[in-house]
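**Q** Quick one: sequence plus predicted model below, questions after.
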Amino acid sequence: MRLITQLLMRACLVLLAPALSFAQGGIDTLNAKILQSPAMQADFTYLRKALEETHPGLYRYVPKADMTRKMDSLYARLDGPLPYWSYYAMLSSLIGEIRCAHTFMVPTENTNGFLNQARVFPFTIWFVNADQACVVLNRSGDTTLRPGYELLSINGESMQSIKERLWLHAWADGHIESARRYRMSNDMFMLLYYMIIGRPEKFVVEALDAGGKPVRVEVPALVYANTGKLLMKNPVNQQLLKAELPAEKKRGRQPWQLEILKDVPAAKLTITSFGGKSGPDFKKRFGRFLEKSFRELKEKNVSNLIIDLLSNGGGYDAGGVVLFSYLIRKPTRYYGRQHTVTDGSSTYLRFADVSAEDIANEKKGMVREEDGTYTLKRDFDQAVMPNPNGYTGKVYFLVNGLSGSTTAEFTAAAHYNKLGTFIGEETGGAYCGGNGSSFIHLTLPHSKIYVNIPLVYYQMAVEGDCAAGRGTMPDYPVTLKPSIFYDSKNPWEVVKDLIKGQAVKQD
């Protein structure tokens, strides 16, 4: 399964960028930095005002009164000097409380040097379930811990305790546990441990081997960039890498693929990203790809279509809309409403990734609602028209906790309009919609901590318990995980059984 590539190549810098910067020689100068009360209070007030003025989902999952108490409580703790990382953890807990996958913070805006200087826990891990974490890839020079070994503790602290301390800091939409599990199960674990728990020189790791025998090993903290080289050289990883990397490298080179399958009467449409390297030309190139693909499906009279959206983290909004048009049979709403909480006058908009001209144009079409929000006039306000070459056969969607952002919007619309059967995990984006579009890139004046704040809320044209903050739920739940952990059928086997009429629905 493609998770190995996700764990190798979708490292946190894709999610975090802009990320971190440290001094030369692998020394984190922030370790020795002490922040004074006035500076911390000024930064906190600056951040709080930015969130209150511009974040469209600040109170979506936490009532305003509770969020206000949280902020007041944190501010009250800034009455004396604090180590930099203690202050960082406090702010990170606030960002996590917002429960938004597009709202995050990292220590500095400058990305240069981080991978060559941060010394981290040298193992990629996987949370097999809420209570069990295992080694997937050994990124050290030691061969004691092999893929599949269950981790019990790090430096004397149980994995359950570590998970509980880090869980909220691994930002995700609403209450989607699958998304947080993925955030914790790749390079994010290394960085979250580094930023929130500690930066030790060595790690004493206790684990259980494949036979349940206790194993104990001591390994040094390693420069993040070097762990990639060690991972490829370490002999304990070779079996897994040889089994999975070739196909995954091919997928990386071809983010959009249509394949007519031979073992079942079906075609597989794989979309690993609604963006990728196509940049501004995405809509045109993706449109041509879909036009060609759906024409082929019609010409070959393909009766079953598997749309693989596993680990598709999103991209351009238009991608989901265009794909949707090939699956509907009548004009259908996709978005319900898009809104912001600022009328365009906030001074923080000078840090946004939109021009003053674009902001002025948006302002012209804004409609102020009774709740104080501002509805935006967008191209997607009207119903989506069905494509004349649309598909009329059976559709199966493969999804997981990394199917987020644009992908989560598409899956919500497809699920609500009953366009097919969903196999896999709860998606990584909220069913009713999420925050995104344009962003404020904020650097706090004194600590230089960087914060990313979305400006627009995308409300999908669906009905459901939006306050629950859950993603699109699969019809056939199957947990996606590295192949070494499978003790039951994987999503591909389940969807093929469905096509053959052999699948049994699981609870």
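**A** Everything's here; your move.
**Q** alpha carbons only for contacts and neighbour counts from here, please
**A** Will do.
**Q** what residues are up against M71?
**A** Contact analysis of M71 by CA atoms under 8 Å, 6 or more residues apart in numbering lists 48, 94.
**Q** Oh, that last question was meant for Y396, not what I typed.
**A** 304-307, 420-423, 495.
**Q** Which of the three states applies to it?
**A** Secondary structure for Y396, judged by DSSP: H, G, I helix; E, B strand; the rest coil, is strand.
**Q** re earlier: possible to save the contacts of Y396 as CSV with neighbour count and secondary structure?
**A** Formatted as CSV, these follow (neighbours: other CA atoms under 10 Å; DSSP: H, G, I helix; E, B strand; the rest coil):
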residue, neighbour count, secondary structure
N304, 19, strand
L305, 25, strand
I306, 25, strand
I307, 19, strand
G420, 20, coil
T421, 18, strand
F422, 26, strand
I423, 25, strand
V495, 24, helix
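**Q** then this one, side by side with the first:
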Amino acid sequence: MQRRTSLQAGAALAATCAAPGFTQAQTTLLTPDALRSDLALLRRALEALHPGLHRYNSPTQMAARFDVLDARFRQPQTLAQAYLDLSALLASIRCGHTYLNFYNQPKPTQQALFAGRNILPLRFAWIGGEMVVTDGLAHAADIPRGSVIERLNGQRASALLAQLTPLVRVDGNNNVMQPGLLSADGADEYETFDVFQGLLRPDQSVHRVVVRTPSGQRRTLELPAMNLAERQALRKADQARIKDAATPVGWTFGINAQGVGTLSMPGWAVYNTRWDWKGWLDGVFTQLASEKARGLIIDLRGNEGGLDCGDEILARLIDQPIDVQAPRRLVRFREVPADLVPYLSTWDKSFRTLGKDAEPEPPTAGREGFLHLKRESDTSDRIEPKGPRFAGRTAVLVDAANHSATFRFNGIVRRNRLAPLIGEPTGGNQRGINGGAFFFMTLPATQIEADIPLIGYFAQGNPPDAGFAPDVLATRSAADLAAGADRAMQAALRHVVS
């Protein structure tokens, strides 16, 4: 789930680096005063507002991390170095919604950090620790799908993955999410790999790669780098070719000759669309009924979440209401401290007093100082049946991207035995995540933005610090990509027609 929220500018950049271009961002130094004042402001905001700051780290551990970075910031740093350092700090919180959101950076900061000609002209996925090509672009177009990049610019691909992973957001200790985010598959306008690899190697105008093709041949190639505009133009062209005019968010549906419907939903970020997505889903289930479909495959691979669109699907898979166990919703503040307000932007000003009427949470281990957000039902949410029930066999395809609303959906499906989860282990965390309401904080001296979630969702009991393991494990491989095979889809088809 990506949030593309317009941000109000904070104070101006330090005089020595006002609105820097890409080259300046790699060379012009920010002063220690600028860096340390921004870090102190970010620390204050996180300690006052973030509900998950100490979910996976003790106060002592987080204080030590702030202190280490403060010591580093006693020396001048470039904007690019500061962005990398702050990304690592936020990633250490282990919250999948706390990061320097590429989409929410002020325009000058985006231009300064992301506009270099240093992007690897490949689409690829990290599979079993290997960098597997899914599509070659531009001068790399002749690299076969399913090839493995063994070395990039002299560095083993496995070492590069290890170098980048500490910069990437994750929920708790469920580390499957990070390789997925570091895959560059053309799904996002800003690829996480492009951003961090580009900041680490800003002048890499030509990429030297050692490739092992599906036939076992090794080749050494020099690939001219792309820039962000070129990468995004290719993505836009791909979307234009495949986009159904009736589904502006990329959802597709069809029923094959075996009578199996496949509903593909690459994202649930439908906040800002006027499209009647609920009506479209009604049409899907009407078609399933009218054509007497025997099975339904719901493909959620690559879908981080967004709105709880899955509730509309669940309502069609049940004939009795189901109660969804609700996590406790906890916040750290009654009202945002006045000195932080000028640096915080959001879509709902009521978030500034989010905890105004909240009740103190009993001080159990790890939950000291929290406030409990009450609502009509604090033990469960209820999903009511809707329309004619789809009574055929159903399967849900899952992967590491599922960490927010899709993670919740997967949990409801599993607990109510509505369908098997097929594919790869999910992202998210059974202990709960942070989200629901957000502030977007623009640090005044560096003009770097950070997303700060405001509501902590804490699961009842003591669930594992993990996502969901699929009921049927169907992992991808380089050989599968080379052959055009989809093991998860094949497993789902076997289930729904058996």
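**A** Right, received. Where do you want to start? Every value quoted in this text rests on a predicted model; they were computed, and no experiment measured them.
**Q** Give me the TM-score for these two chains.
**A** The TM-score (TM-score structural alignment, normalised by the length of the second structure) is 0.81; 470 aligned residues with a CA RMSD of 3.6 Å.
**Q** quick revisit: in the contacts of Y396 of the first structure, find the pair that's most separated.
**A** Greatest spatial distance in these: N304 and I423, 14.3 Å, computed using CA to CA.
**Q** Can you name every helix or strand that the top helix by length along the second structure contacts?
**A** For the second structure, the longest helix by residue count, based on DSSP state H, is helix 32-49. Helix 32-49 of the second structure is packed against helix 59-72, strand 449-458, with contacts defined by 3 or more CA pairs under 8 Å, 6 or more residues apart in numbering; DSSP states H and E.
**Q** Nearest to Q155 of the second structure among the ones you listed would be which one?
**A** Nearest of those to Q155 of the second structure, taken as CA to CA: helix 59-72 at 26.3 Å.
**Q** how close does S158 of the second structure sit to V331 of the second structure?
**A** 39 Å (CA to CA, to the nearest Å).
**Q** Mind checking which of those two has more residues around it?
**A** Just comparing S158 of the second structure and V331: by other CA atoms under 10 Å the higher neighbour count belongs to V331, 28 against 17.
**Q** Show me what the more buried one aligns to in the first structure.
**A** Under the alignment by TM-score structural alignment, V331 of the second structure pairs with T340 in the first structure.
**Q** Spit out the contact partners of that match.
**A** The contact partners of T340 of the first structure, by CA under 8 Å, 6+ apart, come to 54-56, 373-376, 455-457.
**Q** swap the cut-off to 6 Å and go again
**A** Residues near T340 of the first structure by CA atoms under 6 Å, 6 or more residues apart in numbering: 56, 373-374, 456.
**Q** One more: A39 of the first structure?
**A** Neighbouring residues of A39 of the first structure by CA under 6 Å, 6+ apart: H446.
**Q** residue in the second structure matching it?
**A** By TM-score structural alignment, A39 of the first structure lines up with A34 in the second structure.
**Q** As a markdown table, the contacts of T340 of the first structure with distance to G141 of the first structure would be great.
**A** Converted to a markdown table, the contacts of T340 of the first structure look like this (distance: CA to CA, whole Å):
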| residue | distance to G141 of the first structure |
| --- | --- |
| P56 | 46 |
| T373 | 54 |
| Y374 | 55 |
| V456 | 46 |
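**Q** buried residues in stretch 442-458 of the first structure?
**A** Using 16 or more other CA atoms under 10 Å as the test for burial, stretch 442-458 of the first structure gives 442-444, 447, 449-458.
**Q** corresponding residues in the second structure for that stretch?
**A** Counting by TM-score structural alignment, stretch 442-458 of the first structure sits on residues 441-457 of the second structure.
**Q** if we look at the matching stretch, which residues are touching it?
**A** Applying CA under 6 Å, 6+ apart, the set of residues contacting stretch 441-457 of the second structure from outside is 10-11, 13-14, 34, 38, 50-51, 98-100, 105, 327-331, 343-344, 432-440.
**Q** I am finished for the moment; much appreciated.
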